[in-house]
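Colleague: Here is a sequence together with a model predicted from it:
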Amino acid sequence: MPSTPIAAVVLAAGMGTRMKSDLHKVLHPLAGRPMLFHLLDSVAALDPERQVVVAGARREQVESALAGLDVKLVTQEPQLGTGHAVLQAKGVLAGFDGDVLILYGDVPLVTTATMRRMLDRLHEADSPAAVVLGFRPTDPLAYGRVIAGPDGIIEKMVEYKDATDAERAVDLCNSGLMAVRSTDLFGLLARVGNSNAAGEYYLPDIVMLAAADGRRSAVVETGADEVAGVNSRSELALVEAEWQRRRRLAAMTDGVTLIAPETVWFSHDTAVGRDVVVEPNVVFGPGVQVEDGVVIHAFSHLEGATVKSGAKVGPYARLRPGAVIGEKARVGNFVEVKAATLGAGAKANHLSYIGDASVGANANIGAGTITCNYDGFLKYRTEIGAGAFIGSNSALVAPVKIGDGAVVGAGSVVTMDVEADALAVARARQANMPGWAAKFRATMAERKKAKG
């Protein structure tokens, strides 16, 4: 990789009308994060000197999303084609002497490795004026075509609308992504005209303008999945599916067992350790860390949670933000944990809600137990000590503390602190009335008979 400085120009000025959304197209989430940020992450691995995003409609949304990042935003108004869009970055790139990557905010899956290949090709011995990223889709549709020799040297580039039947028969298509030296880029763009079927200024025209100057350009190829664009909700779903496919493969390569890979959904920042087993239909939302040796049983949903080594979660468990499940702890079926810590070896096996709480090591939370953490206005905490035993169907009304080793009798509503090793029973005394049920049935049977 040459040491030449790198700049990235990301085009994001399209209207995105087919998304039928009030949200800017490039801000629609992919694996829980705006698709634009997936692309910018790949660019960041190249350590770029400058980054520019070209926006148009709903510019303010993109500006807000980029706040605090070292990325400049420029506006293309009106939208007069891709060549015109890149020209809007000229001011930001003034004085920059290096290589310029031209990317698209709605083509988020392009890898750093592919960007490097484009830049490397730009610096090979034949010194091409531009490097175009090409691909061969199953159905070329209306993509622009790249006519190139076996050595990858481009003979002609043409938009579909302007192509002949013979040119449309070529299956090598232009992704729109390109690498060009800054010393060449804007001089060539200044010469691009709009005498074409759409009346627009096409970025690919710089290849033929360079050819007219006696300089050749080259194409490097990648798979169609990597340059899949998003123009509609259905295309977003396809790109999401491809991202998930890659992530599942990476997880399994790193030592994670996915019982039914196609049913597991990761977030952009999911971190999963070795020897983790993930059963079918598990969803990871943003902010999840899973340590080694964990088992996530089927139909569980985790978001903003940390699961320590050896713990077991699910099936049908929900871990919400702030949940920390300790080593070898157990969160069972239909248990919800939010902003709460379960200590090592603690168990909440059935039908419980643990919110705004701390549960000590080896404590046992009985089925149907809830922490009553909200009074309609404020949240309060529940503290359960190590080795405590909470009987089934108990309600712990926060703020309340259950001491180490304490026992809460089943069905209790606990409103006061319980000291260590004490028994707390907070329910009405049971009264048995011999023969009452038989008399009740006889009476009701006579009433029913009387009514006919």
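Modeller: All right, it came through fine. Numbering: from 1, shown residues only.

Colleague: hey, let's count contacts and neighbours off CA atoms from now on
Modeller: Fine.

Colleague: what residues are up against residue 288?
Modeller: 269, 270, 271, 302, 303, 304, 305, 306 (CA atoms under 8 Å, 6 or more residues apart in numbering).

Colleague: okay, how far is it across stretch 167-174, tip to tip?
Modeller: Counting by CA to CA, to the nearest Å, you get 13 Å between the two ends of stretch 167-174.

Colleague: who touches it?
Modeller: 132-137, 140, 143-147, 160.

Colleague: still on that earlier bit, pull out the buried members of the contacts of residue 288.
Modeller: 270, 271, 302, 303, 304, 305, 306 (16 or more other CA atoms under 10 Å).

Colleague: Second structure for comparison follows:
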Amino acid sequence: MPVAAVILAAGLGTRMRSALPKAMHPVAGRPMINHLVATCEQVFDRIVVVVGPGMPALEKAVAPHATVVQAERLGTGHAARMAAPLLRDFDGDVAVLYADNPLITLPTIRRLVARRAGAGEGSEAAARRGAPGMALLAMRPADPGRYGRVVQDEAGDVARIVEWADASEAERAIGLCNAGVVCAPAQDLFRWLDAVGNDNAKGEYYLTDIVGLAVADGRRVVAEEAEEAELAGANSRAELALLEAGMQARLRAAAMAGGATLVAPETVFLSWDTRLGQDVTIGPNVVFGPGVAVEDEVEIRAFSHLEGCTVRSGAIIGPFARLRPGTEVGRGAHVGNFVELKAATLAEGAKANHLTYLGDVTVGAGANIGAGTITCNYDGLHKHRTEIGAGAFIGSDTALVAPVRVGDRALVAAGSVITEDVPDDALAVARGRQATKPGRGFKGKKKDAS
């Protein structure tokens, strides 16, 4: 049976005090909506995202999936109903999910869909009653707080969902809470959504009201339980930070399970797409931005920052190194403390160990870059490249004014400002001549008392 997803993403995130739509706030370097979409793409045949007016960035982020606009924000039931023109005639099940649930996992969504189809029924009696008319996700949070409670009948089916404000003391003692995610046949879902009213304090149409309508229709409703951490949402910056913490815990665990050593895992921050090889060692307080691939047996030392780069096997990075987008560090190369690389390629065995900026540069195999070296890659209008040959040695405190080439095995004297190409095997000295004045030192001179 085909299945479709409706993702509710029209929220403004008012409590976040942000011009950015709530669904676009990043978690582990990627908008939270894209985490959910990526998971849904592995389950659903069609995806429709409900957005608010004036959200072109969100529409672009979820492309090529269809979007519909909820012009007036009249509640979750109203938002889900916006997808009806695209899915009312869909011959299959439709699940409704929330954009601010980026931690929901693939197995959980698959269990929800399978449960609606009749798989995983807990008893022979339930199985004999046929497939449920609706399945919803529920959780047992450590602190149920003001969550809506899932009230079950004697057979274990969902009898109703009662909001905390309307619940009796006995109902508030129920530990099973509603997570808001539902799955039902398309025709039934949209028929129930059409029947939802707004006779409540907020005058809104609530998605949860369809549970009562399904039960009133004589349809079974079942609850599929999932972990609380998967179903966490974000309506504030503080809750967004909790989502980030949850995602980081998941990414760190996966990295270590894959063969990487994280010396102080709680201090390492990974991106959603960070790729780490086996026997990689990562020191404390290392941050990965998007687009980083690290091969086997690499050591990344403390307080380094990597983004949009590739690090080949056996390289050593840091401490206090910064690798910016477009950088590739070759096999066995060394990038040391307070070295910044941008759009730089270091070939195998090249070394830049101290206090250096290498931007828009190619460094040949085995070359050694002395402390304080900079590539002067920007002339105020355009970026220019520097090429340093294999086996070259660049002395400390050298400025390489691009565009310029230093040849293979060439030697550049410390303190030089290189503005012209240096041939292979040549020595380049570009500095003022030293003048020494005998007897002009401190001898015989009095220092100020101050």
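Modeller: Yes, it's here. Values in this document were obtained by computation on a predicted structure and should not be read as measured data.

Colleague: TM-score of the superposed pair?
Modeller: The TM-score (TM-score structural alignment, normalised by the length of structure 2) is 0.94; 440 aligned residues with a CA RMSD of 1.6 Å.

Colleague: among the buried ones among the contacts of residue 288 of structure 1, which are in strands?
Modeller: Among those, the residues falling in strands (DSSP state E) are 271, 302, 306.

Colleague: Please tabulate those residues in TSV and include distance to residue 111 of structure 1 as additional columns.
Modeller: Shown next, in TSV, are these (distance: CA to CA, whole Å):
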residue	distance to residue 111 of structure 1
271	20
302	27
306	29
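
Colleague: Residue 105 of structure 2 maps to what in structure 1?
Modeller: Using TM-score structural alignment, the partner of residue 105 of structure 2 in structure 1 is residue 111.

Colleague: got it, and residue 14 of structure 2?
Modeller: By TM-score structural alignment, residue 14 of structure 2 lines up with residue 17.

Colleague: will you turn the contacts of residue 288 of structure 1 into CSV that also has distance to residue 180 of structure 1?
Modeller: Formatted as CSV, those follow (distance: CA to CA, whole Å):
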residue, distance to residue 180 of structure 1
269, 32
270, 35
271, 36
302, 44
303, 42
304, 41
305, 44
306, 44
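
Colleague: which residue ranges form the helices in structure 2?
Modeller: If DSSP state H is used as the criterion, the helices of structure 2 fall at 32-40, 56-62, 76-81, 84-87, 106-116, 124-128, 169-172, 186-195, 209-216, 237-257.

Colleague: can you redo the ones you listed as CSV with mean neighbour count?
Modeller: Compiled in CSV, the helices of structure 2 are given as follows (neighbours: other CA atoms under 10 Å):
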stretch, mean neighbour count
helix 32-40, 21
helix 56-62, 15
helix 76-81, 24
helix 84-87, 16
helix 106-116, 19
helix 124-128, 12
helix 169-172, 14
helix 186-195, 20
helix 209-216, 20
helix 237-257, 17
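
Colleague: Could you give the number of residues near residue 345 of structure 1?
Modeller: 20 (other CA atoms under 10 Å).

Colleague: And the aligned partner of residue 200 of structure 1 in structure 2, how close does it get to residue 72 of structure 2?
Modeller: In structure 2, the residue paired with residue 200 of structure 1 is residue 204, using TM-score structural alignment. Using CA to CA, residue 204 of structure 2 is found at 11 Å from residue 72 of structure 2.

Colleague: if I pick the aligned partner of residue 68 of structure 2 in structure 1, what's in contact with it?
Modeller: Under the alignment by TM-score structural alignment, residue 68 of structure 2 pairs with residue 74 in structure 1. Residues in contact with residue 74 of structure 1, defined by CA under 8 Å, 6+ apart, are 52, 53, 54, 55, 88, 89.
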